[in-house]
Each structure stands twice: as C-alpha cells, then as structure tokens.
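*Asks:* sequence first, then the predicted structure, then my questions.
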Amino acid sequence: MNQVENNRVSDTAVLDGKFANHEVDNKNSIRDFLAISWAYLTEKHEDTVPKKPIPVQSITSEQLEIEKEDVVYRLGHSSILMKLDNQWVLTDPVFSDRASPVQWAGPKRFHQPPISIEELPTIDVVLISHDHYDHLDKAAVKKLAKKVEHFLVPLKVGALLEKWGVPASKIQEFRWWDSASRGSIEFAFTPTQHFSGRGLTDRNQTLWGSWVIRSSEKSIFFSSDSGYFSGFKEIGDKYGPFDLTMIETGAYNKLWSEVHMFPRESIQAHIDLKGNVMMPIHNSTFDLSMHRWYEPLEKASNLARSLGIDLVTPVIGQRMPLNESFQSVKWWEQLEVEIKAEPAVQNFLNSAS
C-alpha cells in the first residue's frame, strides 16, 4: 500500500491515486458487501417509513421575496435554504422523488419539498458536499443552473456539473481547508470522514467534505455526511464557536459506522465544534438504513436534553429565524402511536465526562 500523500498537515489526502480519509481506510471489500446484503435480507426492519404523511409547511416565492432577516429553512434530508447577509445559500439541493440513478427504483421521498425549484429566488451560492445521489441531484442541478450565481463544490465534482449544463464560470472547486468569500460571507471547505462515488467504477475519485459558513453576524457549520473523527475538534478549534451546527443524524448502522454517525456521536461532534445550537439533518426524508425513521430525532432530542444542549428540530419548511429563540416540538411523535422507550444515556454521559 502506498503512503498517504499530503500537501500539508491535515490537508486533502490521496491514496493510490484516489482521495482518502486520514483516520480510517474505508475500502469496501466483498466481505463488507455480503455482510450488509445479509443484514438487509435477514434483520427485522420496523417503522423505517412513516405510517402517516410527514408534516410540511409550504414555502411560497412571495414569502421569500419579502424575507429580510437571517433565516434557515430545512427543505428535507440535507437540503437547507438560508438567507445570510441578504444572500440566499442552498446546501446539497435534492428535489427528485428518489435518491437514485433512476427514478423508477431506489429510496423514495417520505414528503415533497416545501417549495419547487421554479419558485425559489435567485440563489447566490449553492454548496455541494459530495457526489452521492442523496446530496447531488442531477435533475435539480440542471434546473438550478440558470438561477444560481455560484456553485462551490469539492475537487473533481465540477466536471459533473459542467456535463449537466452549468457554465464553468459559475463553478469553483475546493480542497479541504480552502476558503473563498462571496460578498460578506466566507465559505470554507473542511474535512469529513466519508467517501464518494456514483457508480461501480468511480469510488473516491471526487472529494467529500463539510462547509463552514461565516457571515457578518453568524457562523454556521454544515456537516454533510461523516463518521465521527478528530476532525470535528480540529474544525472547532480553527473556526468555532458556531452559532448553529447542522449535523448528520441519520442513516447510521454498525456495519458502516466509520462513515455515518450514531446520534450520540452527532451530539459529540456538535460539542467538539463548539456549537451553540444544533439542528439534526440527514433524516426524515429517505429510508437509507434499517433503523426506525424517527429514531435519529428521538435519540438526539433525548440526549441533548440530558446534556443541556440546545437542539432544534423544525418541521420541514418551517421558518427558523437566526436572531430569535426557536421553540421546537417533537413533531414526529404525532405520526407514531408508540415511540419506543429510549435506553439510558448514562454510558454516553460517562464517556463525555
């Protein structure tokens, strides 16, 4: 095995000509594939899809036209619409019915987006974290191409966007720790512990990562997908504290724990990042694992309450102003007759002390 090549300490790593993580070697072997396939076939899958429709608050174009404040709208999964310093910023826009290379098979949405692409205002910046189908939606990118000023993307992802009709002049690629400003907002691309690939032959040929967003008044972290790793503390030391962290909390399993976090790890990542308020993302839109669909929000909510962490769980489409306190409700409990009792959090409390 060749040694991992670095340009500088904690910089983008390359192994055998492909992008790599610093702390784990997440190659998928045939044994891994068989273990995951066997688990999907044999393990009991309970409540992985909501029994009732997910609540969605519709967003109108007129509503966004008169928006003056710094505000966040969760559109579903990891798609977040933000207004900061009078600029519209959109993360990982996924609007298709399925997170899949085809629209006749694959994970299907639990709910429709609260607003269509056609109704969106001109978007100043779209941030892409990596090329997986539940984060990089070809159909959405093609529709957005004419109404987005700038696409900020990981290294080697730009070629895909160009192929789909986005002018090269609108695309800027980033390595880990690269940063750039658009108006008064600084965007920094930071590491995650994950992987990339949209097919059988392109694994880890494009980069993956998270985003730091620093406006004149607010500092926000968007995790995208990641296993828990020391990079969160490194990001927190360099860019923290954060007013809001949007942390992956969903699609976890012990079989792929190196690249997706369990809720207790998501909470710890928020702590490492020196976050003030945490919003769990990457849940409640697609069935991408074997846990109950509501489990990520329920576990994160209970852990946060035990630790005194300010956690917000807006309804999809709900307006969340950043300069006001936000009162969350456990909206998912309205959809389930019985929420399974949570296990004690004492082990996590002991490990965090």
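*Replies:* Noted; the coordinates are in hand.

*Asks:* C-alpha only now, for contacts and for neighbours.
*Replies:* Fine.

*Asks:* and residue 181, helix, strand or coil?
*Replies:* Here residue 181 is recorded as strand under DSSP: H, G, I helix; E, B strand; the rest coil.

*Asks:* how about it: what's its closest non-neighbour residue?
*Replies:* residue 187 (6.0 Å; Cα to Cα, 6 or more residues apart in numbering).

*Asks:* from residue 171, how far out is the one you found?
*Replies:* From residue 187 across to residue 171, the span is 14 Å (Cα to Cα, to the nearest Å).

*Asks:* returning to what we had before: which strand or helix spans the residue nearest to residue 181?
*Replies:* Per DSSP states H and E: residue 187 is located in strand 185-190.

*Asks:* re the thing from before, quick one: which of residue 187 and residue 171 has more around it?
*Replies:* Higher neighbour count among residue 187 and residue 171: residue 187, with 21 against 18, using other Cα atoms under 10 Å.

*Asks:* quick one, what contacts the residue positioned nearest the centre of the chain?
*Replies:* Taking Cα atoms, centre = their mean, the centroid of the chain lies closest to residue 224, which sits 2.9 Å from it. Residues near residue 224 by Cα atoms under 8 Å, 6 or more residues apart in numbering: 78, 129, 209, 210, 211, 247, 248, 282.

*Asks:* ok, structure two:
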Amino acid sequence: MTFYKGPITDHFDGERFFDRDGMPPKSWADLLRWRFGHKPAPWPDWAPSPYADTPPPRVTGDKARLSYVGHASWLIQTGGLNILIDPVWSQRVSPVSFAGPKRHNDPGIAFDALPQIDVVLVSHGHYDHLDLATLSRLAAKHAPRVITPLGNDLTMTAHDGAIRAEAYDWRDRVELGSGVAVTLTPTRHWTGRGAFDRNRALWASFVLETPAGKIYVVCDSGYGDGKHFRDVRHTHAPLRLAILPIGAYEPRWFMKDQHMNPAEAVQALADCGAAQALANHHGTFQLTDEAIDAPETDLYAALDAAGVPRERFAVLKPGQVFEV
C-alpha cells in the first residue's frame, strides 16, 4: 500500500496525520476490552424505512434538495449539481463481504434511480464512509469527481484507477462549478482501514457553499470541547444547515473521543450556529452498543432539555427529503 507523502504541517508529522485539538484513537487493547466485554443492545434483523426517493434530474435556482440515503450517505442537489456524500450502497461496511456490520434497511435511493452524479465527497477512510465497491460503481456509470482529504485518494485509485479522486488538505477550498464550492474543515476523528495504517490519511468535514446558503456536513466526529464547531462558525457563518452525527456513541469510555452522543450534537448545533440541523450516522449499521432507536430518542430528550424546538434538528428516515 502506498501512503501519502508531503511536507510536515501543524497536523502531519511526515508519516501520520493528527489533530492538535483532538485525541489519538484508542489502543488495540482498549478495542479488545470493548469487543469482548460489551453487551450490545439487540437490533431487529431488518428495519425498513417506509420511504424511497426518486430524485429529479437537477435542482436549480436558489434551492437545495437533500435526500437521506442512510447512515452518513446523502444526495445533495443544488446549483444544477448532484453531489453524493460518503456514498455506501454495499450490504456490509467491512474489509470482507461475508462478515462485519450489515445493513438493516435499504438505501433511501435505489442505485439505478440516482440522477447523473457530478461530485462525490468522501470524508475519511473508515469502511462505513469510504466504500470502494460503491465508488467503482459510480465511476463506471457516472465518472464523478471525488473530493477527499489527503491520502484517501491513494486508497481509491489503488483499488480502481477509474475513480477520479482529488485529494485536499484541511481549509482547502475547491470550486465545484455553478457557483458551488466546498471547503474541507478540521474535525475530531481519525481514520484507518487495517492494522497498520492508522492516520496515514486525513479526515475532514465539509462546508458547501450553495445558492441556498452554506451547508456544514459532518459525517463523523467527536465533540471534545467544541472548538472545531465554533471555528466553523467563526470562519463560515452564516450556516443555513448543518448535518450532524447522532449515533454510534456507546460505550462512552470508548466512543466519546470519536463519536458525539445526541446531547453533544445539540451542543454542536449551538456552537456552529446553523439555522437548521439534520441528523445522520444512525439507524442503518450497528457499529456500537446502543439500540437502533436510542439516538433519536436521546436527541429529542437533549433538545427538550436545552429548550431547542425539535423541528430545528430533524431526524429523517432513509428515502426522506429535506428542501431548503
């Protein structure tokens, strides 16, 4: 495997990436302690969504149409562009096809119902976000640009040279066309796909500039002290919409540095200052110990405790649509 090579920066030591405001990933000993000591809540074998979306070919004008595919996957249509976020259409998020976390519901958009895809944003290399099989299918049918943080492009092109991967650093701004641009922003997480490649690639969140306003897309993040969310507010305000993760948070001793719980997601919304939030990273793949409906239940409790109207932080099912 070929890894990223580049100059030393404030978040790259010449070999591995790091976050000065974050925490390194847990040790393998901690992982084994969790895996062999935990008692995950049972999930139903299949939890179908009552919704399925058939998107229009394009969305123009000052609008944005967001369709929830499931987990951290979204289709965002705005400015005449069709943009996929962390697309996963595979049945499992795992290095092998016969084991690992499996889907508990179908993608909210059937793959063949997708409109022409222009751009794909991939936040980092974990299997539930960087799905090589899906990226290859997209390359073969749509040939989109794939925007990703440094080093993840090498994972993609080693698998399939047809994937049009472009790698960028934190704070890089990329013009996508039609008045739409994306900036990669620091986020509290890490990455890796095997035993020996931890943080050999970078991870990021995204701020999309669209005709409907700025959309802050957080696919995976811990909360920490909230600095990254406040920094986005200071740099990119006003934000029309934030997509924030609410799932995969138990047990807290293991997950808190990499995944927010719903109460922290509510605080992240306050920190970034977005007018509206949508929830993601829940309800499709069982990655951690909480029940399938716990993120939504806990989110509503946290919103009520904070005095935030529930409609300001919407929870969609796969196939549901939100329009700006």
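*Replies:* Perfect, I can see it now. Just so we're clear, the structure is a prediction, and the values are computed from it rather than from any experiment.

*Asks:* quick one: the counterpart of residue 122 of structure 1 in structure 2 from residue 145 of structure 2, how far?
*Replies:* Superposed on structure 2 with TM-score structural alignment, residue 122 of structure 1 falls opposite residue 116. To residue 145 of structure 2, residue 116 of structure 2 is 12 Å away according to Cα to Cα.

*Asks:* so where do the helices sit in the stretch 101-250 of structure 2?
*Replies:* With helices called from DSSP state H, counting those that start in this stretch, the stretch 101-250 of structure 2 shows them at 132-141, 152-159, 227-236.

*Asks:* could you give the residue range in structure 1 aligned to the shortest one?
*Replies:* Residues 157-164 of structure 1 are matched to helix 152-159 of structure 2 when aligned by TM-score structural alignment.

*Asks:* what residues of the longest helix belonging to structure 2 count as buried?
*Replies:* Longest among the helix segments of structure 2 by residue count, using DSSP state H, is helix 294-306. Neighbour-count burial for helix 294-306 of structure 2 flags 294, 295, 296, 298, 299, 300, 302, 303 (criterion: 16 or more other Cα atoms under 10 Å).

*Asks:* widest-spaced pair of these?
*Replies:* 294 and 303 (14.0 Å; Cα to Cα).

*Asks:* run through who's touching stretch 278-297 of structure 2.
*Replies:* 38-43, 70-72, 93, 101-105, 219-220, 241-251, 261-262, 313-316.

*Asks:* just the ones of these in strands?
*Replies:* Judged by DSSP state E, strands contain the following of the contacts of stretch 278-297 of structure 2: 70, 241, 242, 243, 244, 245, 313, 314.

*Asks:* just the buried ones out of those, please.
*Replies:* 70, 241, 242, 243, 244, 245, 313, 314.

*Asks:* for the fourth one, list the residues it contacts.
*Replies:* When contacts are counted by Cα under 8 Å, 6+ apart, residue 243 of structure 2 touches 215, 216, 217, 218, 219, 277, 278, 279, 280.

*Asks:* ok, now with 6 Å
*Replies:* 217, 218, 277, 278, 279 (Cα atoms under 6 Å, 6 or more residues apart in numbering).

*Asks:* kindly report the same for the third one.
*Replies:* Neighbour list for residue 242 of structure 2: 215, 216, 217, 274, 277 [criterion: Cα under 6 Å, 6+ apart].

*Asks:* could you redo the last one with a cut-off of 10 Å?
*Replies:* Contacts for residue 242 of structure 2 (Cα atoms under 10 Å, 6 or more residues apart in numbering) come out as 206-207, 214-218, 268-269, 272-279, 313.

*Asks:* which stretch of structure 2 lines up against stretch 262-276 of structure 1?
*Replies:* Against structure 2, stretch 262-276 of structure 1 falls on residues 261-275 (TM-score structural alignment).

*Asks:* which parts of the matching stretch are buried?
*Replies:* Per 16+ other Cα under 10 Å, stretch 261-275 of structure 2 contains these buried residues: 261-274.

*Asks:* what's the answer for stretch 252-261 of structure 1, then?
*Replies:* 252, 253, 256, 258, 259, 260, 261.

*Asks:* please tell me I have it right and the last one contacts residue 251.
*Replies:* Yes - using Cα atoms under 10 Å, residue 261 of structure 1 is in contact with residue 251, at 8.2 Å.

*Asks:* what residue of structure 2 matches up with the residue nearest to the centre of structure 1?
*Replies:* So, by TM-score structural alignment, residue 224 of structure 1 is matched to residue 219.

*Asks:* residue 18 of structure 1 too?
*Replies:* That one, residue 18 of structure 1, aligns with residue 16 by TM-score structural alignment.

*Asks:* count of neighbours near the residue lying closest to that match once chain neighbours are set aside?
*Replies:* Using Cα to Cα, 6+ apart and skipping the chain neighbours, the partner closest in space to residue 16 of structure 2 is residue 200 (4.7 Å). Neighbourhood size, residue 200 of structure 2 [other Cα under 10 Å]: 25.

*Asks:* just checking, residue 200 of structure 2 touches residue 17?
*Replies:* Yes - contact criterion Cα under 10 Å: residue 200 of structure 2 and residue 17 qualify, at 6.2 Å.

*Asks:* shared neighbours of those two, which are they?
*Replies:* 4, 150, 151, 190, 191.

*Asks:* returning to what we had before: overlap between the contacts of residue 242 of structure 2 and structure 1?
*Replies:* Listed in the original numbering, the contacts of residue 242 of structure 2 still in contact in structure 1 are 207, 214-218, 268-269, 272-279, 313 (both residues aligned by TM-score structural alignment, their matches' Cα atoms under 10 Å).

*Asks:* the aligned residue in structure 1 for residue 79 of structure 2: what's it in contact with?
*Replies:* With TM-score structural alignment defining the correspondence, residue 79 of structure 2 maps onto residue 85 in structure 1. Contacts for residue 85 of structure 1 (Cα under 10 Å, 6+ apart) come out as 68, 69, 70, 71, 183, 184, 185, 214, 215, 216, 217, 218.
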